[in-house]
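Asks: Mind looking at a prediction? Sequence and model below.
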Amino acid sequence: MSRKSIPINGLCFDKDGTLFDFATTWEAWAAAFLLRAAEGDTAHAAQVGQAIGFDLDKRKFATESIVIAGTPQEVTATIAPFFTHMSEAGLLEMLNEEAALAPQMPAVPLVPLLTGFRAAGLKLGVATNDSEAPARAHLDGAGVTGLFDFIAGYDSGHGGKPAAGQLLAFAAAVDLPPEQIVMVGDSTHDLHAGRTAGMRTVAVLTGGAVADQLAPLADVVLRDIGEIPAWLETQ
């Protein structure tokens, strides 16, 4: 049976760089968090920024930054040596507090798009390497939490990407076989997770990766999630 003969009944989205524009949210977060953690010492904040691939002066992430696809716990472990007066738990709490406050810029108008998917009978999920609490805060701020059947962060009990645990948990929660679900994401972590779970994969270019990086792992590379309805019509 060809993949096109299998119906698509679910969509599972990454959050940052997929539902929301990555740069708008996380460049503001990085500057605020680093300056807070460094207690206003810009030289120290810039030094820590280099460790996570963030240029504080230019307010810009490197394409290989751990923040793009890593979990808050991984980011915390990377910067902990720069803050020996603080516990990793304290750093993680501060990181999540600033993440919840970070400005959100939807990649496209989310309410009409997601409402349309639901009207078409699709089950919807979010699988993010962010913590669940700030992820829910971001979705609440956009007014879309209630449009999702499933929301998981790396700390929700299913692990983080590129492992497939979150995606398989979504499939179980909505009672769909993985082959009827599409994983939508902006990083190779997202697409590896989707492939490992046995799902189709859609890559979008609203994150930190470029098409050449994503194409080998994706069924299709789209400009943003707003192009998904047209793609679904071809499946």
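Replies: Received, thanks. Small disclaimer: the values here were computed from a predicted structure and weren't measured.

Asks: rest of the way, CA atoms for contacts and neighbours
Replies: OK.

Asks: can you give me the strands in this structure?
Replies: Assigned by DSSP state E, the strands in the chain fall at 10-13, 54-55, 60-61, 123-127, 150-152, 181-185, 200-204, 220-222.

Asks: Got another one to weigh against that:
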Amino acid sequence: MIEGVVFDKDGTLFDFRQSWGVWTAQLLQQLAQDQAHADALAAAIGYYPAQQDFHPDSPVIAATAEEISAALLPHLPGHTQPELAARLNALAQHAVMAPAVPLRPVLGALRDRGLKIGLATNDTEAPARAHLTAHGILDLFDFVAGYDSGHGPKPGPGMCLAFARATGIDPARAVMVGDSAHDLIAGRAAGMRCVAVLTGIAKAEELRPHADVVLADIGALGAWIDRLADDS
């Protein structure tokens, strides 16, 4: 029986391309000195400006601000990595997120099933809370962690295990839901079931080896959990 669900944020609760494509364009506009410089910065983080899309290996998808800033730093003389990472985190708090599904009805239905809900993101905790607050859903979460919350980043299992400790749930009775291999590897290492969704950049064939099931989006999660209960 499933008792709790841990969600990734970007690409899972929020559509990745719609949310971060525009934000990345704005970031590069602020950092770049000219078009050639903007192109170099975009290439460094696997961003396609014309399409506002990302290469599957882009660090923007699942990496931390430190890792993204490290990729940009060789093209930004005069900046330091801590300063650049802090700038990225500050800008991220104001990113306009596009929900992948109507979030309050979907998450509320999970709460109505008696499930505990958590968030484990490689974003920092402050922007994560800001994004949840902006969409009126922070109150639905029993646990919120970013990579800076003291549990380490994904694909390590620290945030998933911290959710289990905070809620008193056996990890075997919890589900990790995400759009990247990082998310699913983290959940599996914590001993959780893993659900992949396709509202990020990764394709089903990339995620399937790490997942118990691949869903179009989190809107189908409740029905999948119900089927597990019926089969048990």
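Replies: Nice, thanks for sending it over. Since this is a predicted model, take the numbers as computed values, not measurements.

Asks: Fetch the TM-score of the aligned pair.
Replies: Scored against TM-score structural alignment, normalised by the length of the second structure, the superposed chains reach a TM-score of 0.96; 228 aligned residues with a Cα RMSD of 1.0 Å.

Asks: And the strands of the first structure: which comes nearest S87 of the first structure?
Replies: strand 54-55 (22.1 Å; Cα to Cα).

Asks: which residues in the second structure does that closest one match up with?
Replies: Strand 54-55 of the first structure lines up with residues 47-48 of the second structure when matched by TM-score structural alignment.

Asks: Now the matching stretch on the first structure. Mean distance?
Replies: Its aligned residues in the first structure lie a mean 1.0 Å from stretch 47-48 of the second structure after superposition (mean Cα distance after the TM-score superposition for the first structure).

Asks: Show residues contacting that stretch.
Replies: Here stretch 47-48 of the second structure makes contact (Cα atoms under 8 Å, 6 or more residues apart in numbering) with 24, 42, 53-55, 58.

Asks: Out of these, give me the one that has the most neighbours.
Replies: Within those, most neighbours by other Cα atoms under 10 Å means T24, with 25 neighbours.

Asks: That residue and A50 of the second structure, how far apart?
Replies: Using Cα to Cα, to the nearest Å, one obtains 12 Å as the distance from T24 of the second structure to A50 of the second structure.

Asks: Wait, V184 of the first structure touches K15, no?
Replies: No: V184 of the first structure sits out of contact with K15 when judged by Cα atoms under 8 Å, with a separation of 9.3 Å.

Asks: So which of those two has more stuff around it?
Replies: Remark: of V184 of the first structure and K15, V184 carries more neighbours, 31 against 25, as counted by other Cα under 10 Å.

Asks: What segments of the second structure are helices?
Replies: 16-31, 35-44, 59-62, 65-72, 81-92, 103-112, 125-134, 158-167, 181-189, 204-207, 221-231 (DSSP state H).

Asks: how about those helices in a markdown table, adding distance to G4 of the second structure?
Replies: A markdown table is the format used below for the helices of the second structure (distance: least, Cα to Cα, whole Å):
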| stretch | distance to G4 of the second structure |
| --- | --- |
| helix 16-31 | 24 |
| helix 35-44 | 38 |
| helix 59-62 | 23 |
| helix 65-72 | 28 |
| helix 81-92 | 27 |
| helix 103-112 | 9 |
| helix 125-134 | 18 |
| helix 158-167 | 8 |
| helix 181-189 | 12 |
| helix 204-207 | 21 |
| helix 221-231 | 10 |
